[in-house]
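**Q** can't give you the sequence, but here's the structure:
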């Protein structure tokens, strides 16, 4: 890309642009609203339809698209004088798909603000509070005037709220740092002003109370609490939250309230986006609102079910819409999960899987989550005990699936949707039932009017009645019918009604005794209107097990270029056949998945379906393999089959990209793995599980690590391939050991030894002894561990396998150190280091420097130990291996502590903790304990 002109853009206030010292004339509010839409998605294509929705929303007229073109041409003239011709821009570029603003992050004040906040947070984490304050000040200096002044429209309204929240969060964090420096009086005036502007923001009240108390103004601090409590009770009918109450209790008892203790805990906001043009259900919403009056008296559970058991009746739409209406009443956040109780393609969610997801969302590290479901449920109830939260449990199968997910807190509300009435939940758990019937004719007419306009509906009243009848007053069917009518505004509704009446048989999944329900007709009607390639993509998407699919995977599935598939996806989205919950990721409604599955069975032959599935699996397997090797380059690779030419594995440049990809695709990969295992794809199952091992181990996700490796071991047993059996059972043993199931892990490794001996595979035998050494070390049996490590060393030496020998020397050296034999440890580790340097294995060198550093530490050579750790850290950082970097930083901190330099020790531990918290790794708990003990 050619170098673009350096223009500075601002949106932290009014939307403005500067070239040098010259402010550019962007025009009135509408062109600046267009620019806002482009700035927020810089470097990405923004379609004309997206800009119209952002600037005008439902108020858009037929001429809005032409106005967008006019405003874009004006902006291009301003930003790029002399390049007014459409499509000729280099900064503001046009294409058939829309418009792209090509600017770098350092050209936009919002991006610079985010970067500076990140710097401030790093300084704070490292304990450098003065530098943190300076960085916060530098970030906050970018704000100028009222936020998005003079702009209107849906996007500006949403962004105004979001940006205000960003600024407030930064101001609060800066105040916390200033309080940490002991400058209590310096923040009182600012906190008072902010509290006056945000009278219900409890976190500001917390900080103001602490500042007042520490400044000797205890009475004022208590009065601040009393004012907030009175306001909350009188105007919102709620009590203050737990953090505010805790600080009040501390001050009341003349105890200093800590900023860290009062800091905001993780607040999940998991609700899906609100339903566009939600209509009707006024009575149901009033009844649900009555539930809120009972919050605080007893736990509240509301069950939204369907009278007829019909899917598509709007249970989720009502639950999500109501949840958005009341979300502000729950300051500790909202949790959402699709329990997949009636998904035709995917298994229903197990309660223990949901509990782990919820605990993770609540900030519980993976390593702290217990193995047994009863213990998980107990921890979940404890975490929820003092929170005010809203939970939406969507698409539940039965009461047993829901019951473990109910918190005991009286301050929580749970909304459950199901096709069943869940009578067990109502009878045994006191849930309130809200059964849904079909829409009334009036509500159905309102739904169509919201989407098509009242004028058009009134002009063809009889046709509208026919459409409502054909759609059986089913919200999902009506929404699809409206989407179809909306794409053809010049076509009469009468002709659409006639086509609906003549459609084919109803979808079997929706078959009931009611002869009017004909949703398959609506689906088929939308499907048949698709261009052939989009229809083919729609069919093939049903072969993906879900829950979401990325664009590169969809391109692999369809064997088409990504740019074509992206355009086809937009056609499916516009037809309401596919959703895009997050940018570039797509999902199905379960009924549409079933319908697409029917179509691919009817239209695409078995070879086409099998080829598409193979391309999809190739995409995941080969991308995951590349990602796994980036996480652990020294790992012995497995041999994959050649990737299909039409599959599109993702290109991942480095360690961070690999970690990000695994994090993004984690749930999908586990679903694909289960899908492969249940469809006799044993080789793919074993290989895909292998690719996941390093990521899951580094994340500390012991549960998924064990599940994936167990599936792999069973697949290898079915294949009867001894080498694969040894590999998979060894990894399964490692996962079991991390869960503390040492006896089961030992049995797996003994099985591996028997297989390798029977196969005369000395390399596998040596690696199994290495795994046995690890297992015994985990149990503190260092003598037994050393014996196995020495057997591995002997075998690798006999075989002349320098890679294995280098690792074995380090393992033997480390275990000598564990036994207190530090001189021997250094001898073996130096031999390991020499071999790793000869082989050019930098990761192995870094790991060995860590071992050598530990031995020097124990010998009292603290200066040498710190130097060794520094050499290892340099390599780990260069390789991007964050987990190993954190491990070595922790060891280095121990050495600094031993040398009497507590400040350096805490700095190293804090840096390690920051990394492990980003990885959500269970080892973070040990570091928190060290920091707490050294405070």
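**A** Ah, there it is. Note that this is a predicted model, so its numbers are computed, not measured.
**Q** please count neighbours and contacts with C-alpha atoms only from this point.
**A** Will do.
**Q** the helix or strand where residue 156 lies - contacts with which helices or strands?
**A** Element membership of residue 156 [criterion: DSSP states H and E] is helix 154-180. For helix 154-180, the helices and strands in contact under the criterion 3 or more Cα pairs under 8 Å, 6 or more residues apart in numbering; DSSP states H and E are helix 29-39, helix 48-55, helix 129-140, helix 202-214, helix 259-262.
**Q** residue 305: neighbour count?
**A** Other residues within reach of residue 305, judged by other Cα atoms under 10 Å, total 27.
**Q** next one: residue 645
**A** By other Cα under 10 Å, 10 other residues sit near residue 645.
**Q** so what's it up against?
**A** Taking Cα atoms under 8 Å, 6 or more residues apart in numbering as the contact definition, residue 645 lies against nothing.
**Q** same deal with the one 5 residues further on?
**A** Contacts for residue 650 were tallied using Cα under 8 Å, 6+ apart; they are 552, 619, 623.
**Q** how close does it get to residue 553?
**A** With the distance defined as Cα to Cα, to the nearest Å, residue 650 ends up 9 Å from residue 553.
**Q** thinking again about what came up before, in CSV, list the helices and strands packed on helix 154-180 along with distance to residue 336 and mean neighbour count.
**A** As requested, these are arranged in CSV below (distance: least, Cα to Cα, whole Å; neighbours: other Cα atoms under 10 Å):
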stretch, distance to residue 336, mean neighbour count
helix 29-39, 28, 22
helix 48-55, 26, 20
helix 129-140, 33, 20
helix 202-214, 24, 24
helix 259-262, 26, 15
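**Q** so which of those comes closest to residue 855?
**A** Each of the helices and strands packed on helix 154-180 was checked against residue 855 via Cα to Cα, and the shortest separation belongs to helix 129-140, namely 34.2 Å.
**Q** tilt between that closest one and helix 154-180?
**A** 160 degrees (axes from the mean of the first three to the mean of the last three Cα atoms, to 10 degrees).
**Q** take a look at this one as well, against the first:
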């Protein structure tokens, strides 16, 4: 069911979270928009409710009444009971379980508790914007869930029935990585279920996390749970002969291999703003004090970013550990606002933190970001912030850093809570505006007609953006007197209504229109069509595709737009357009260009990204199975990528645009592009651990495949969603997606897809310690590979089946199978699979107590990974090898391997041996 845009989905989530109770209009407005809500908030809310009614009850048409969403008591409520709303069903079952427990039927109560907890299949309000998810009604539900899991676990442990609560406990601890009480219960429950090695591994993981990210030791409850597991020393079930190893050394958080230096270029023609700049410099705190936050606010186009860039360049030398810059796009007309989760993840990537080290939960990522910045002096620039909630997670938590924020909004809570020092920018004074034009036109030209200069300043109302565009156009027409420029501005001056809002009341259309009308016809066409690009960053070949022109003909048009200050080149042959100019270009496109022409331009640019990303994907992973592509539209051009390195660099550079392209294709129901773009973009998200983005992209792809009746594509999307949910800890959702994929592959008769899905399900079973079920699925995948005659898949499956036997304690059989996998991989010349089999054999011999043999196999795997330049798996094998060296008493070699593992990726790996051996 399509529930509309994020704010509309948020309305439904808020009403559902209140469990049938009415919610006032004021409360809904506050939850959706906070203190900066628009004047039309109430009307928008009514529209959202109307749209939700029609989505939930299509038969209503446009009537205002319905069964589910009811108006009353000064607001709205969602009529529900335990039969229609999981939240109420959950609470009913919890009440029933407590009654059974209190009545003496404790074992039955455990199963009723488990039935209640099974109704939770993901984060609360998962598909709503971050500011809404942080609302107290949702955080209260999260706390209710955690308390319910802990209550159920306490009874399950008392009754000796720990297994029914293991999955809910694992979910809670994955979402709350610093929750010591829940982790303590998980340790006890795993040990009671016979998974003692995993219990000790959980303790080692949280102990390391607390030390590395918070600088504290485990509390009394965690210590007690750990000691209880060590004291009991129960007979281990056959499937749990794992040998866990604590980290051998505490590797410090190293500095990034490349110091970030991301400040935009400072303008050579900067003029005016002396008082404001002096004020900022005077207020700049001692860098050894608390983290300082400077807020520069003002209307659109008033020069906030220009002043911020000049200021941070003046103080950059005080921050020797680097500078981070991010345009948060808080007012982007496409709605492509950078969410806090994406911003934190991007900064972690740019600070050199490997994907393997980055935790799943947003709060944990924020903590890691602040840990990386601790003891460092870094300058952080957050441009175009929408609100305080978008900024707050990006604030460092320790002294020595400085943050500069620009925004059109007041961000009062940032000032009140975080102590930000605000500076309000107003349009340039007449003196400053005259200096501005003199710097750009030259003193002789600017001084030739003072009256015309004064009129230009008045018509541009001192707005730097408008003045810059006028000055650029005038400089390109030196034979035109300034009086003619002023006259042209008067002739084109009209009210730019779409720019008028609470923060921007300047009449900027005159400058834009005059500059636009001076363009050649082809450059004017280019200007309008650039507004259709899916993101603000526009590469040259994407621009050429939008126009349907060869690159050689597109470049002069882009140069003409740049000379007129209608676009800016922020990197070689990569352009961006100011928000106001983009709005103006969009208005022109909507008014001047036919809908068919705009749609054709969108298709061409999506073809550019689709075919370019397929080329990149083939270079990065030539063994990945391919899907068919539709022919590329006439006029679209692709990126020129010669090798794997170029493909990886291009994909990384345009990754935000690829994500936006998936969303744009979905919004315009260009279904073939939507799911194929998501397919091509998928490996990048996997390699970098962008699981939340992967879910969003694949959900758009899922809707597209359903609309297009693309069954094979839908099967892949279900598999991909399952993979993402598994990494996010949403194990119930992951299982559901894998089941859907398996059903579709069976329906299609696609044996290869069916076999790969069995492997996914086996991996999920292993993650839940369901080793027998994992073996069954791995064997099923192996049998399919044999039927297909796919020798490479068969060798891969043999290795996985062997590991599954080892998980069940049958190490001898595991060794036979993995040795067969190793022999076949060598026959086929597949070195990555050869290294995987060598690593598996090393781990299995270690589990079986044959440590010297383990050292031999792991040494071979290490050499193979190094030959392949597979850094991640090299580090994994080094950690396994460290454990094997330690087992034979070679502590020095063990320490060397551990240190080297940390050096290979620039970070210590986020798991102990037993976690690695289950991977």
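**A** Everything's here; your move. Here the structure is a predicted model, which is why all the values come from computation and not from measurement.
**Q** thinking again about what came up before, read off where the next helix-or-strand element following the helix holding residue 156 of structure 1 ends up in structure 2.
**A** Beyond helix 154-180 of structure 1 in the direction of the C-terminus, DSSP H and E gives the next helix or strand as helix 188-197. The alignment of helix 188-197 of structure 1 onto structure 2 (TM-score structural alignment) finds no residues at all.
**Q** so how far is helix 188-197 of structure 1 from its chain's centroid?
**A** For helix 188-197 of structure 1, the distance from its own C-alpha centre to the chain's C-alpha centre is 34 Å (Cα atoms, centre = their mean, to the nearest Å).
**Q** so residue 201 of structure 2 sits right up against residue 917, yeah?
**A** No. Here residue 201 of structure 2 lies out of contact with residue 917, judged by Cα atoms under 8 Å, at a distance of 11.3 Å.
**Q** secondary structure, distance to residue 504 of structure 1 and neighbour count for the contacts of residue 650 of structure 1 - can I get that in TSV?
**A** Listed next are the contacts of residue 650 of structure 1 as TSV, based on DSSP: H, G, I helix; E, B strand; the rest coil; distance: Cα to Cα, whole Å; neighbours: other Cα atoms under 10 Å:
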residue	secondary structure	distance to residue 504 of structure 1	neighbour count
552	helix	34	24
619	helix	36	24
623	helix	42	20
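**Q** count of neighbours near the counterpart of residue 379 of structure 2 in structure 1?
**A** For residue 379 of structure 2, the aligned position in structure 1 is occupied by residue 390, per TM-score structural alignment. Applying other Cα under 10 Å, we find 26 other residues in the vicinity of residue 390 of structure 1.
**Q** so where do the strands sit in structure 2?
**A** Assignment of strands within structure 2 using DSSP state E yields the ranges 23-24, 69-72, 75-78, 292-297, 323-327, 379-385, 402-407, 421-424, 538-539, 568-571, 574-576.
**Q** got a list of what the spatially most distant residue from the centre of structure 1 touches?
**A** For structure 1, the largest distance from the centre (Cα atoms, centre = their mean) belongs to residue 798, which lies 47.8 Å off. Counting by Cα under 8 Å, 6+ apart, residue 798 of structure 1 touches no other residue.
**Q** where's it relative to residue 825 of structure 1, distance?
**A** From residue 798 of structure 1 over to residue 825 of structure 1 (counting by Cα to Cα), the distance is 22 Å.
**Q** repeat that for residue 161 of structure 1.
**A** Distance from residue 161 of structure 1 to residue 825 of structure 1, by Cα to Cα: 59 Å.
**Q** who has more neighbours, those two?
**A** Here residue 161 of structure 1 and residue 825 are compared on neighbour count by other Cα under 10 Å; more neighbours surround residue 825, at 26 against 11.
**Q** which residue, other than its chain neighbours, is closest to residue 767 of structure 1?
**A** Distances taken as Cα to Cα, 6 or more residues apart in numbering put residue 792 closest to residue 767 of structure 1, at 6.6 Å, once the chain neighbours are dropped.
**Q** which position in structure 2 pairs with the one you found?
**A** Using TM-score structural alignment as the criterion, the counterpart of residue 792 of structure 1 in structure 2 is residue 781.
**Q** and if you look at residue 485 of structure 1?
**A** Under the alignment (TM-score structural alignment), residue 485 of structure 1 pairs with residue 474 in structure 2.
**Q** who touches that match in this structure?
**A** Remark: with contacts taken as Cα under 8 Å, 6+ apart, residue 474 of structure 2 is in contact with 441, 480, 482, 485.
**Q** write the ChimeraX selection for whichever of these are buried.
**A** The buried subset of the contacts of residue 474 of structure 2, as determined by 16 or more other Cα atoms under 10 Å, is captured in ChimeraX by this line:
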select :441,482,485
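**Q** so the match of residue 379 of structure 2 is in contact with residue 330, correct?
**A** Yes. Between residue 390 of structure 1 and residue 330 there is a contact under Cα under 8 Å: 6.3 Å.
**Q** and residue 858 of structure 2, how close does it get to residue 795 of structure 2?
**A** When distances are taken as Cα to Cα, residue 858 of structure 2 and residue 795 of structure 2 turn out to be 19 Å apart.
**Q** now the helices for the stretch 301-450 of structure 1?
**A** Remark: helices assigned in the stretch 301-450 of structure 1 by DSSP state H, counting those that start in this stretch are 315-326, 351-361, 373-384, 399-402, 423-429, 441-452.
**Q** in structure 2, what residues pair with the second one?
**A** The alignment of helix 351-361 of structure 1 onto structure 2 (TM-score structural alignment) spans residues 340-350.
**Q** so how far does that stretch sit from its counterpart in structure 1?
**A** Comparing stretch 340-350 of structure 2 with its match in structure 1 after superposition yields a mean distance of 2.5 Å (mean Cα distance after the TM-score superposition for structure 1).
**Q** show me what contacts the match of residue 379 of structure 2?
**A** 323, 327, 330, 333, 334, 335, 412, 413, 414, 415 are the contacts of residue 390 of structure 1 under Cα under 8 Å, 6+ apart.
**Q** please repeat the previous calculation with a cut-off of 6 Å.
**A** Residue 390 of structure 1 is in contact with 334, 412, 413, 414, counting by Cα atoms under 6 Å, 6 or more residues apart in numbering.
**Q** can you lay out the residues you listed as CSV showing distance to residue 841 of structure 1?
**A** Below are the contacts of residue 390 of structure 1 laid out as CSV (distance: Cα to Cα, whole Å):
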residue, distance to residue 841 of structure 1
334, 47
412, 53
413, 55
414, 53
